[in-house]
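Trainee: one predicted model, sequence on top.
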Amino acid sequence: MDVLFLPDLRPTWDLEYDTAVVIDVLRATTTIVTALANGALEVVPVASLEEAMEFGKRGYLVCGERGGLKPPEFDLGNSPLDYTRDRVEGRKICITTSNGTKAILCALNFSKRVFLGSFLNLSTLAERLKNVEKIIIICAGNEKTVSFEDCLLAGAIVSKLVGADVSSNGPNESGKFFLSDSAMIVKYLWESVRFPNFHGVHAKKLRELGFSEDVEFAKSVDLYSVVPEFDGNKIVPTNR
């Protein structure tokens, strides 16, 4: 199991992973999980504002942010609290964000199967991953810098999959998983904290922008059971 602190870093092993997990706790993957849990049909991630507007012409809700704020012409921003059932149920969404959607698109370089994670779907995601042999967790980060909150979630996922015990073969082996150095780092980080403690730079910025409720909501553990999967074109909820 490997963890990338940023999408453009090199993985530890030169191989194709069975599954990639993208996490952008504040806020893209938290928002996408919420949208699908509340009945959105699909979410299409794109890199640019212009691409998103083109999807708007096809009846999609145009959503996302730049600098944390909703562009004026967009329907919704990147606040998960805006993606209520009455606003998104039965709708198709196109989203572009500063970090998260780029990480989602990048994940296809590492695996043909891509899941999205948040604290909101932590246990269901871990259950889905328990029989996967080669996993890479990709943290979106914050403007090409490491995100404390993403690392916490990555550690929670690793810890759930391997448990607190390690084998006698060394600290980076537990059960069937061999952990990369980065996977060990986030595992020990999470096990030293044990709860979503959001005090990173981006959490501070969001609070300053007036999104304190988003930060608190993103701490919610196991609120939903949906596991979004990106097929290269769209993100949909999966049951397998």
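Mentor: Yes, it's here.
Trainee: make it CA atoms for all contacts and neighbour counts henceforth
Mentor: Will do.
Trainee: ok so Ala126 is a strand residue?
Mentor: No: counting by DSSP: H, G, I helix; E, B strand; the rest coil, Ala126 falls outside a strand, being helix.
Trainee: I'd say it and Ser159 touch.
Mentor: No: between Ala126 and Ser159 there is no contact under Cα atoms under 8 Å: 9.5 Å.
Trainee: so which of these two has more stuff around it?
Mentor: Between Ala126 and Ser159, Ser159 has the larger neighbour count (other Cα atoms under 10 Å), namely 22 against 18.
Trainee: which residues touch that one?
Mentor: Lys187, Trp190, Glu191 (Cα atoms under 8 Å, 6 or more residues apart in numbering).
Trainee: what's the answer for Val33, then?
Mentor: If you count contacts by Cα under 8 Å, 6+ apart, then Val33 has Leu116, Gly117, Ser118, Leu120, Asn121, Tyr224, Val226, Val227, Pro228 around it.
Trainee: this is the comparison structure:
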Amino acid sequence: MIDLLLKPEKSFSNGIAIIIDVLRATSTIVTALCNGAPFVLPVRTLSQARKLRKKTVVLGGERGGVKPADFDLGNSPLEYTQSALDGRGVILSTTNGTRAISLVRAREMAAACFLNLNSAVRAVSENEEVLLVCAGSYGKPSFEDTLCAGAIIYSSGREDLTDSARVAKYLWKENRSRSLVDLLLESSHGMELCRYGFSEDIDYCAQMNITDILPTAKCLLSERGAQKRDDLRKYGFRAFRFHHL
């Protein structure tokens, strides 16, 4: 069965939970792993991120679209270049995406967006129980995340859907012939990013299947673990590739 949360809430899945935050957290996670980050560790609060600051990691994130002054990078995927990362892991805290991740518990976690759509579809096809979680925007459903969830569901060809999953499927079906850039620009979050000067992020995040990387995680750091400053390499999302897509 494929279930879909249109906005994040505390939830548990015995299968795989796939988090979607097109604008921009999961697009940034995918990009960072593509460009050599050994892991991306999402944390809910800025204070938790600061406690994990080390020379061997990059501190990234935003609040209200704006990079905290003491962070290395914001939440624009375009900032996560090979040279900026220099082989370091990423600690990421964002307004919507990392909050959504913190609310979900599952046998396995994955991060999806349009950039790695086919890999997300493959994950859906290979797992009987699937929970798609849209990060939404400020606690409300978002058009772009629901659209991406619908694209994943539609492309999987599966029909064992909850009603919310079916709604997303038909949203994509009705809009799939349109320009994805235009669709993202019409979203409230897309318009907000443009006001902050991040229109190039819209163009980037609207690309489909530019990578086959699927960020996956089986162990995410707890607040208590953050206090211990344990070996961060064992936590967070890492790059996974299917042998054949």
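Mentor: Arrived safely. The model shown is predicted, which means the values in this text are computed figures rather than measured ones.
Trainee: on that earlier part again, buried subset of the contacts of Ser159 of the first structure?
Mentor: Among these, those buried by neighbour count (16 or more other Cα atoms under 10 Å) are Lys187, Trp190.
Trainee: now, which of the contacts of Ser159 of the first structure lie within helices?
Mentor: Among these, the members falling in helices (DSSP state H) are Lys187, Trp190, Glu191.
Trainee: what about Ser98 of the first structure, which SS state?
Mentor: Per three-state DSSP, Ser98 of the first structure ends up coil.
Trainee: what separates it from Leu105 of the first structure, distance-wise?
Mentor: Note on Ser98 of the first structure: its distance to Leu105 of the first structure, by Cα to Cα, to the nearest Å, is 12 Å.
Trainee: remind me which helix or strand Glu216 of the first structure belongs to.
Mentor: Assigned by DSSP states H and E, Glu216 of the first structure falls within helix 212-218.
Trainee: read off where that helix ends up in the second structure.
Mentor: Mapping helix 212-218 of the first structure onto the second structure (TM-score structural alignment) gives residues 199-205.
Trainee: skipping adjacent residues, who's closest to the counterpart of Leu69 of the first structure in the second structure in space?
Mentor: Per TM-score structural alignment, the equivalent position to Leu69 of the first structure in the second structure is Val66. In space, and not counting its chain neighbours, Val66 of the second structure is closest to Gly74: 6.9 Å by Cα to Cα, 6 or more residues apart in numbering.
Trainee: what's near enough to touch the one you found?
Mentor: Gly74 of the second structure touches Gly60, Gly61, Glu62, Val66, Lys67, Pro68, counting by Cα under 8 Å, 6+ apart.
Trainee: which ones among those residues lie within strands?
Mentor: Gly60, Gly61 (DSSP state E).
Trainee: neighbour-wise, which one of the contacts of Gly74 of the second structure leads?
Mentor: Neighbour max across the contacts of Gly74 of the second structure (other Cα under 10 Å) = Gly61, 29 neighbours.
Trainee: can I assume that residue is in contact with Thr94?
Mentor: Yes: assessed by Cα under 8 Å, Gly61 of the second structure is found in contact with Thr94 at 5.1 Å.
Trainee: now do the shared contacts for the two.
Mentor: With Cα under 8 Å, 6+ apart, Gly61 of the second structure and Thr94 have common neighbours Asn75.
Trainee: what about Ile213 of the second structure, how many residues nearby?
Mentor: 24.
Trainee: er, Gly236 of the second structure I mean
Mentor: That count, for Gly236 of the second structure with other Cα under 10 Å as the rule, works out to 24.
Trainee: how about it, what's its partner in the first structure?
Mentor: By TM-score structural alignment, Gly236 of the second structure lines up with Lys234.
Trainee: what distance separates the start and the end of stretch 214-222 of the first structure?
Mentor: Calculated as Cα to Cα, the first-to-last residue distance of stretch 214-222 of the first structure is 16 Å.
Trainee: how far does it sit from the chain's center?
Mentor: In terms of Cα atoms, centre = their mean, to the nearest Å, the centre of stretch 214-222 of the first structure is set 13 Å apart from its chain centre.
Trainee: next, the buried residues of the lengthiest helix in the first structure.
Mentor: Determined from DSSP H, the single longest helix within the first structure is helix 148-162. Within helix 148-162 of the first structure, the residues scored as buried using 16+ other Cα under 10 Å are 148-162.
Trainee: helix/strand/coil for the most centrally placed residue in the second structure?
Mentor: The centre of the second structure sits closest to Thr26, judged by Cα atoms, centre = their mean, with a distance of 2.0 Å. Assigned by three-state DSSP, the conformation of Thr26 of the second structure is helix.
Trainee: show me what it aligns to in the first structure.
Mentor: Match for Thr26 of the second structure (TM-score structural alignment): Thr29.
Trainee: what sits against that match?
Mentor: Thr29 of the first structure neighbours (Cα under 8 Å, 6+ apart): Val22, Ile23, Gly100, Leu116, Gly117, Ser118.
Trainee: the second structure: which residue goes with the last one?
Mentor: To tie it back to what came earlier, the one meant is Ser118 of the first structure. Per TM-score structural alignment, Ser118 of the first structure is aligned with Cys113.
Trainee: for that match, which residues are in contact?
Mentor: Ile20, Asp21, Val22, Thr26, Ser27, Cys148, Cys205.
Trainee: dump those residues into TSV; add distance to Phe242 of the second structure as well.
Mentor: Formatted as TSV, those follow (distance: Cα to Cα, whole Å):
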residue	distance to Phe242 of the second structure
Ile20	19
Asp21	22
Val22	22
Thr26	19
Ser27	19
Cys148	20
Cys205	22
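Trainee: most surrounded residue in those residues?
Mentor: Val22 (32 neighbours).
Trainee: state the distance from the closest residue to that one other than its chain neighbours to Thr146 of the second structure.
Mentor: Excluding the flanking residues, the one nearest Val22 of the second structure by Cα to Cα, 6+ apart is Cys113, at 5.2 Å. The gap separating Cys113 of the second structure from Thr146 of the second structure is 11 Å, by Cα to Cα.
Trainee: again with Thr56 of the second structure
Mentor: Applying Cα to Cα to Thr56 of the second structure and Thr146 of the second structure gives a distance of 35 Å.
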